[in-house]
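>>> The sequence isn't on hand, but the structure is:
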């Protein structure tokens, strides 16, 4: 079999295999596939690279090659991760990385409107969609507003806990978005490579009385998550454009 025919055969058989597997499934190893398809590993590897370029496959560091999941597209509005993922027909879950009560430093105390050294809860969670890591979040919550939290509270939506347990409804937030190169530790948790940047969203959540309750630093995988923002002109700008 010449090289061109072998390449076509490898891509056809690989495409057929992908149609039989579910999104997020891990492919068998290259050696197994090359023997099954009857092509050399170099030819198989080129076929895999083509599918990676097309966005159908992805490599994960020290893990293997997987069928790529669809991008999570989120509108820039106040909505919990749990609500966002369920709206897409996926199952949200959390893995608790750390949970402790500590003292607020100067920057956190200014944001939360409390005194330096006041008690806060600091929570770091890995957020998953259908068991796929999507985001790593660190929350800092004023104990003066939320006097007690348990490990059980941190399994789902923190917004639901605030309302159902404490009667606090998050009504608004201030947010900033930047590109971020995650640390090796964070990359390992998110199961992403050093070539994949992340979106860092910093938020300050305010309750129904406009009181700061929580700061959040959320690190999202840019290969799985995109943020959509609707932009419109103000009435004054629209009138100015019409006149000119």
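Done, it's in. All values derive from a computational prediction rather than experimental measurement.

>>> Every contact and neighbour count from this point should use C-alpha atoms.
Noted.

>>> which residues touch stretch 13-21?
37, 47, 48, 67 (Cα atoms under 8 Å, 6 or more residues apart in numbering).

>>> Among these, which are located in helices?
Counting by DSSP state H, the part of those found in helices is 37, 47, 48.

>>> Can you tell me which of those is closest to residue 201?
Residue 201 lies nearest to residue 48 out of those, by Cα to Cα, at 33.0 Å.

>>> since we're on the closest one, how many residues are nearby?
For residue 48, the neighbour count with other Cα atoms under 10 Å is 22.

>>> same thing with residue 198?
Count around residue 198 with other Cα under 10 Å applied: 23.

>>> Just list the residues touching it, thanks.
Contacts of residue 198 (Cα under 8 Å, 6+ apart): 179, 180, 181, 182, 219, 220, 221, 222.

>>> go on, residue 172?
Going by Cα under 8 Å, 6+ apart, the list of residues near residue 172 reads 78, 205, 206, 207, 208, 210.

>>> structure B:
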């Protein structure tokens, strides 16, 4: 990954005598370049100091312009990497879909880093959610999901062993719900809770956010057509790249 080469004429018409702030002029031009494809997803912007020196702008002006793009979800600041183009946040309708499918539907390229895939004994909460006995063996899967190369979520799931014959390659290449459907499992209903908390140390590192930075959380238990619990998930998401959309209907 290299720094993006900005179009030579991108800032040629900055008007230093205009009542429109320079940071706003700069951010609108960068936004147009991102939305127009001149700065593709994954491109890394030149650092604030270098960009300011090249354009004859103060560092606070450049920082404010970049922050405007961060607030719009067009770029993210990544620890140890810099400022990277992401082409907007993912907005997920609260439906019976997987994150893999939602990213694909939104035009982003999902990739997965498998963090854990093992058989463990169910603790009390997992056993209660899956309707099994404490200590029964279950499949534990933990993954980092990326969109266009940018980490978006840490996904942790527990499944009954008979519904988890998946290989590491399967889990890296497809969404969990896709794999379950291939087994003939039809998910009909799910109980879901959405919240927020401070990131755990390893989550902050994986998601490339500040230590104890805020994350969105979702806990979901999904059931098949017979009413059997087929998976329980504990997921956390970067709030600057991800949001939930819910439609409310009056009774």
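Great, that's in hand. Nothing here was measured: the structure is a model prediction, and the numbers come from that model.

>>> From residue 204 of structure 2, how far out is the spatially most central residue of structure 2?
Taking Cα atoms, centre = their mean, the centroid of structure 2 lies closest to residue 152, which sits 2.0 Å from it. Going from residue 152 of structure 2 to residue 204 of structure 2 by Cα to Cα, to the nearest Å gives 11 Å.

>>> For the nearest residue to residue 99 of structure 1 once chain neighbours are set aside, pull up the helix or strand it's in.
Distances taken as Cα to Cα, 6 or more residues apart in numbering place residue 123 nearest to residue 99 of structure 1, at 4.6 Å, with adjacent residues excluded. Per DSSP states H and E, residue 123 of structure 1 falls inside strand 119-129.

>>> Check the gap between residue 167 of structure 2 and residue 197 of structure 2 for me.
In terms of Cα to Cα, residue 167 of structure 2 sits 32 Å off from residue 197 of structure 2.

>>> higher neighbour count, those two?
Between residue 167 of structure 2 and residue 197, residue 197 has the larger neighbour count (other Cα under 10 Å), namely 12 against 9.

>>> I figured the more buried one was touching residue 217, is that so?
Yes: counting by Cα atoms under 8 Å, residue 197 of structure 2 touches residue 217, with 7.3 Å between them.

>>> wouldn't residue 40 of structure 1 be in contact with residue 30 here?
No: counting by Cα under 8 Å, residue 40 of structure 1 stays clear of residue 30, with 9.4 Å between them.

>>> quick one on the thing from earlier: which of the ones in helices among the contacts of stretch 13-21 of structure 1 sits closest to residue 192 of structure 1?
residue 48 (18.2 Å).

>>> For the closest one, give me its contacts.
11, 14, 57.

>>> so of these, which ones are in strands?
residue 57 (DSSP state E).

>>> Which of the contacts of residue 48 of structure 1 sits closest to residue 106 of structure 1?
Using Cα to Cα, the contacts of residue 48 of structure 1 come closest to residue 106 of structure 1 at residue 57, 44.8 Å.

>>> What ranges does the stretch 151-251 of structure 2 have for its helices?
For the stretch 151-251 of structure 2, the helices defined by DSSP state H, counting those that start in this stretch cover 168-173, 176-182, 201-207.

>>> so can I have JSON lines of those helices showing distance to residue 134 of structure 2 and mean neighbour count?
Output for these, formatted as JSON lines (distance: least, Cα to Cα, whole Å; neighbours: other Cα atoms under 10 Å):
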{"stretch": "helix 168-173", "distance to residue 134 of structure 2": "26", "mean neighbour count": "14"}
{"stretch": "helix 176-182", "distance to residue 134 of structure 2": "24", "mean neighbour count": "16"}
{"stretch": "helix 201-207", "distance to residue 134 of structure 2": "27", "mean neighbour count": "17"}
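
>>> To residue 131 of structure 2, which of those lies closest?
Of the helices of the stretch 151-251 of structure 2, nearest to residue 131 of structure 2 by Cα to Cα is helix 176-182, at 18.3 Å.

>>> Kindly list the longest helix within structure 1.
Per DSSP H, structure 1 has its longest helix at helix 3-20.

>>> What about residue 231 of structure 1, how many residues nearby?
Other residues lying near residue 231 of structure 1 total 6 when counted by other Cα under 10 Å.

>>> And whatever residue of structure 2 lines up with it, how close does it get to residue 91 of structure 2?
In structure 2, residue 231 of structure 1 lines up with residue 248, judged by TM-score structural alignment. Using Cα to Cα, residue 248 of structure 2 is found at 16 Å from residue 91 of structure 2.

>>> Give the buried residues for stretch 68-87 of structure 2.
By neighbour count on 16 or more other Cα atoms under 10 Å, the buried set for stretch 68-87 of structure 2 is 68-70, 72-78, 83-87.

>>> Structure 1: strands as residue ranges?
57-60, 64-67, 72-75, 92-103, 119-129, 132-142, 172-180, 198-206, 212-221, 225-228.

>>> want to try TSV for those strands, with distance to residue 236 of structure 1 as columns?
As requested, the strands of structure 1 are exported to TSV (distance: least, Cα to Cα, whole Å):
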stretch	distance to residue 236 of structure 1
strand 57-60	47
strand 64-67	48
strand 72-75	25
strand 92-103	42
strand 119-129	41
strand 132-142	38
strand 172-180	24
strand 198-206	29
strand 212-221	31
strand 225-228	24
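
>>> for the helices of the stretch 151-251 of structure 2, which one sits closest to residue 129 of structure 2?
Among the helices of the stretch 151-251 of structure 2, helix 176-182 comes nearest to residue 129 of structure 2, with 17.7 Å by Cα to Cα.

>>> which outside residues touch the closest one?
By Cα under 8 Å, 6+ apart, the list of residues contacting helix 176-182 of structure 2 reads 97, 98, 163, 166, 170, 186.
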